[in-house]
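Peer 1: my questions are about this predicted structure, shown below with the sequence.
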Amino acid sequence: MTNIDDLVASLPEGVVVTEPDAMEKYRFDWSRDQSAGTPLAVVRAEDAGQVQTAVRWAAEHGIGIVPRGAGSGLSGGSSAVDGCLVVSLERMRAVQIDPASQVAVAEPGAFNADVKRAAAEHDLWYPPDPSSFEICSIGGNVATNAGGLCCVKYGVTTDYVLGLDVVLADGTLVELGGKRIKDVAGLPLLKLFVGSEGTLGIVTRVILRLVPRQGARSTLVASFATVRQAADAVVAIRAVLRPSMLELMDRATVNAVEDYKPMGLDRTAGALLIAQSDAPAAARSAEMAAMESACAGQGAEVFVTDDPDEGELFVQARRSGFPALERRGSLLLEDVGAPVPLLPDLLDAIAEIAERHGVEIPVVAHAGDGNTHPNIVYDATDPDSERRARLAFDHVMSAAIALGGTITGEHGVGRAKRAALPEQLGPDVMALNRRVKDALDPQGILNPGAAL
């Protein structure tokens, strides 16, 4: 076993953790992949210099590094591998707001909610809005190019990243971008690191673009007899406008939420759509009318409210989908997407796969983006149940690819979906990805086994 005494000695007391019990919580992300390994040690870095020290030590000894934020990822991207060095950014949580430049400067361990709260003190807003925004870190959001409920109108993480500080595989710290709104000097390296899942470098500081605080919102909730009708309504809505939120929950998810936290949702509905408009008053009224008409055209019962608290209750119901489904059994977490006009076909394909393999696949979706989260429920104590679930998991990704879609819209490839990546990208693009990886990480020590 590699002697880590020199690493321990080079960092302040308490930064390096080697006790098995203390390292246990650093083995898994929220996907709870049971194949996760046991790290050699965990470095709970407090600043970029300590990250550099850890990376240089790992590079010298040829040891893999698994970067980690809050551990809320859903694709195994921060699951440990045997003998690795986990570099945790959880202690790096500072957030500063520059209201004149309308940016936030955040350390990677800061929660998405921390940035939102700090921005709100200056009547500013950070739009990327994962369902886990209260517990997910900005560094993890950058690593996976996270999206969320607002991205149908406001975009995803990369649309707000103006600058990054990144520690490379040899320990070099580079500063990319800045507080500038426009900057085309040199190759667009900044965007290369967003969504790279810790395979090209470790982010130690992020500069995020902010926008004025979101205005008043109206909320629409539509109840459909079938998922297909809800998806057809989404296509009709997106053909004419871009609401600030357009989310779907199928019957299984609605009932799981009602069992978990009763909110008075319609248990009999085949699917619910939860939509919002935050346009100025006159335009908002027109948008709501257009969405109501599209939903009614698919036979939906429609409820509309301008009350912000009432609207937020429905949004919270949507956010509760994942924790509610966790209570149904073990989950394999999908994140597949397709072009919006093909969303109905993707949802039909998921239903057919569930029936074929005899598994339950509840679906929630950022429907306005064509991004679905089919969650495959199985009994981890039953080998046949797990076998059928894993077949369904693979076939859902293949179905998305066949529709010109993707195996991951926002959660990242991680370790869970790595085997399916060549099917989507093809050999030439896979080779190009590998060339970039090899150029920046020739030893292959950064997040080994993840993403590529």
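Peer 2: In hand now; what should we look at? Numbering: from 1, shown residues only.
Peer 1: only C-alpha atoms for contact and neighbour calcs from this point on.
Peer 2: OK.
Peer 1: report the secondary structure state of Ile97.
Peer 2: strand (DSSP: H, G, I helix; E, B strand; the rest coil).
Peer 1: hmm, Asp114 and it touching each other?
Peer 2: No: the pair Ile97 and Asp114 fails to qualify as a contact (C-alpha atoms under 8 Å) at a distance of 11.1 Å.
Peer 1: now do the contacts for Val15.
Peer 2: By C-alpha atoms under 8 Å, 6 or more residues apart in numbering, the residues touching Val15 are Val8, Val43, Arg44, Ala45, Glu46.
Peer 1: same thing but 7 Å
Peer 2: Contact partners of Val15, counting by C-alpha atoms under 7 Å, 6 or more residues apart in numbering, are Val43, Arg44, Ala45.
Peer 1: which stretches of the stretch 301-450 of the chain form helices?
Peer 2: For the stretch 301-450 of the chain, the helices defined by DSSP state H, counting those that start in this stretch occupy 308-319, 321-326, 343-357, 383-402, 421-440.
Peer 1: now do the last one against helix 383-402, angle only.
Peer 2: Okay, so that is helix 421-440. If you take axes from the mean of the first three to the mean of the last three C-alpha atoms, to 10 degrees, helix 421-440 sits at 80 degrees to helix 383-402.
Peer 1: presented hereafter is structure B, for comparison with structure A:
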Amino acid sequence: MDDLLERLRAGLPAEALITDPDVTASYAHDMASFCDAGAPAVVVLPRTVEQVQHVMRTATALRVPVVPQGARTGLSGAANASDGCIVLSLVKMDRILEINPVDRIAVVEPGVINAVLSRAVNEHGLYYPPDPSSWEMCTIGGNIGTASGGLCCVKYGVTAEYVLGLEVVLADGRLLTTGRRTAKGVAGYDLTRLFVGSEGSLGIVVRAVLALKPQPPQQLVLAAEFPSATAACDAVCRIMERGHTPSLLELMDRTTVRAVNTMSHMGLPDSTEALLLAAFDTPDPTADLAAVAELCTTAGATEVVPAADAAESELLLQARRMSLTALEAVKSATMIDDVCVPRSRLGAMIEGTAAIAQKYDLTIGVCAHAGDGNTHPVVCFDHTDADESRRARESFDEIMALGLELGGTITGEHGVGVLKKEWLARELGEVSVEMHRGIKAAFDPLGLLNPGKVF
């Protein structure tokens, strides 16, 4: 420990090192339940690429594991510390280095908060689409690490589609540049995409070149009540089948709607079994919403209410954004699943989740990025009740098994981390896991980067 601190201090300012165990303990884990976390030896908060390189060279020389972190808003335990590790928190590397309206790119450090970047590019008439629910807190580095998505994925896609290039500090301290600043480029293997979603297990992202889009028109939102989740999912299938491209298509089940009402007193319809939100940011969103309203009615919607203006639209979106927070208030603990299935199987996924909730006598609310089949079943339980905690864990596993059975994936945007690594092999298969391990060994032969995560 003394040797580690001495070597770190040789290349870092005093304020970049935290050794007080009461403070370092606060960096031990992210927001996931049921994920073990160790006690870090030290927390380092670098401000420059050179400081990150110094940390990695020191870690390699002393064979000390390193756990990279962003804002720790993750939900899979990917940012959890291991005993005796260096926690490398990148939140101080928070500069927007460039916004280029001609090339439509932004160059940022990993600690830039998603919402800060979004607002900054808006001032140039540009748009950075990925918008996780935690966008006011989460960092771009964390978004890249987990390949995160958001409410707008149905039209604009996920983080991976906006990362053009990266600067990455490797395990031995070397600086690797991947990708490009150009709109096109196929030189060499796509190492950029390899790092996106790697959860800090291959290298430390210290700079990113991000693609931007022109800022779209203000979107308008429609809310449709349904007598069942099956009817709401039928509406989703009809909307997509007819070729509509909403900027947002979100679903909240009865449990979620009631939780949001309890927390916010928004006056959402408690009687509904499912609430579907659809939005368009097209030149004529009113016409698009009218067409979708007709499809919702045909699918069995009991009431369809288009927002009159941007203010009403934002109110509806706030209800969806607070869904996870509202469900977290139902019990003392939650496990938030992240199963994505083909859109055509969305109804079966939600029905199956309801059956699992009944089987285990638990409250499980579901909110979903319905337009891309990504469900977020939230298992609510009392963490002080051993039996209820056991049932929560078992129900969580059954939900993942259901997703795979329906042709889906165990994680659409939250990542694997600690929480789901046992399930990763089931989804990928033996050959794929072997290839993954080979890639890990090529980039991190000593196994120092985020050990025990992913697989």
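Peer 2: Looks like it arrived, so ask away. Note that this is a predicted model, so its numbers are computed, not measured.
Peer 1: coming back round to it: out of the helices of the stretch 301-450 of structure 1, nearest to Asp170 of structure 1?
Peer 2: Shortest distance between Asp170 of structure 1 and these, using C-alpha to C-alpha, is found for helix 421-440: 8.9 Å.
Peer 1: what range does that closest one cover in structure 2?
Peer 2: Mapped onto structure 2 using TM-score structural alignment, helix 421-440 of structure 1 covers residues 424-443.
Peer 1: dump the residue contacts of Leu406 of structure 2.
Peer 2: Applying C-alpha under 7 Å, 6+ apart to Leu406 of structure 2 gives the contacts Val341, Arg345.
Peer 1: looking for the alignment partner of it in structure 1.
Peer 2: Matched by TM-score structural alignment, Leu406 of structure 2 corresponds to Leu403 in structure 1.
Peer 1: could you check how far that match is from Val86 of structure 1?
Peer 2: Counting by C-alpha to C-alpha, to the nearest Å, the gap from Leu403 of structure 1 to Val86 of structure 1 is 37 Å.
Peer 1: Met23 of structure 1 now?
Peer 2: From Met23 of structure 1 to Val86 of structure 1 the distance is 9 Å (C-alpha to C-alpha).
Peer 1: so the spatially most central residue of structure 2 is in which element?
Peer 2: Nearest to the geometric centre of structure 2 sits Ser148, at 3.7 Å (C-alpha atoms, centre = their mean). Assigned by DSSP states H and E, Ser148 of structure 2 belongs to no helix or strand.
Peer 1: ok, the aligned partner of it in structure 1 to Tyr160 of structure 1 distance?
Peer 2: Aligned against structure 1 by TM-score structural alignment, Ser148 of structure 2 finds its counterpart in Ala146. Distance of Ala146 of structure 1 to Tyr160 of structure 1, given as C-alpha to C-alpha: 11 Å.
Peer 1: burial count for Trp125 of structure 1?
Peer 2: 22 (other C-alpha atoms under 10 Å).
Peer 1: so who does it touch?
Peer 2: So Trp125 of structure 1 contacts Lys116, Ala119, Leu210, Val211, Pro212, Arg213, Gln214 (C-alpha under 7 Å, 6+ apart).
Peer 1: mapped onto structure 2, which of these hold?
Peer 2: Shared with structure 2 under both residues aligned by TM-score structural alignment, their matches' C-alpha atoms under 7 Å, the contacts from the contacts of Trp125 of structure 1 are Lys116, Ala119, Leu210, Val211, Pro212, Arg213.
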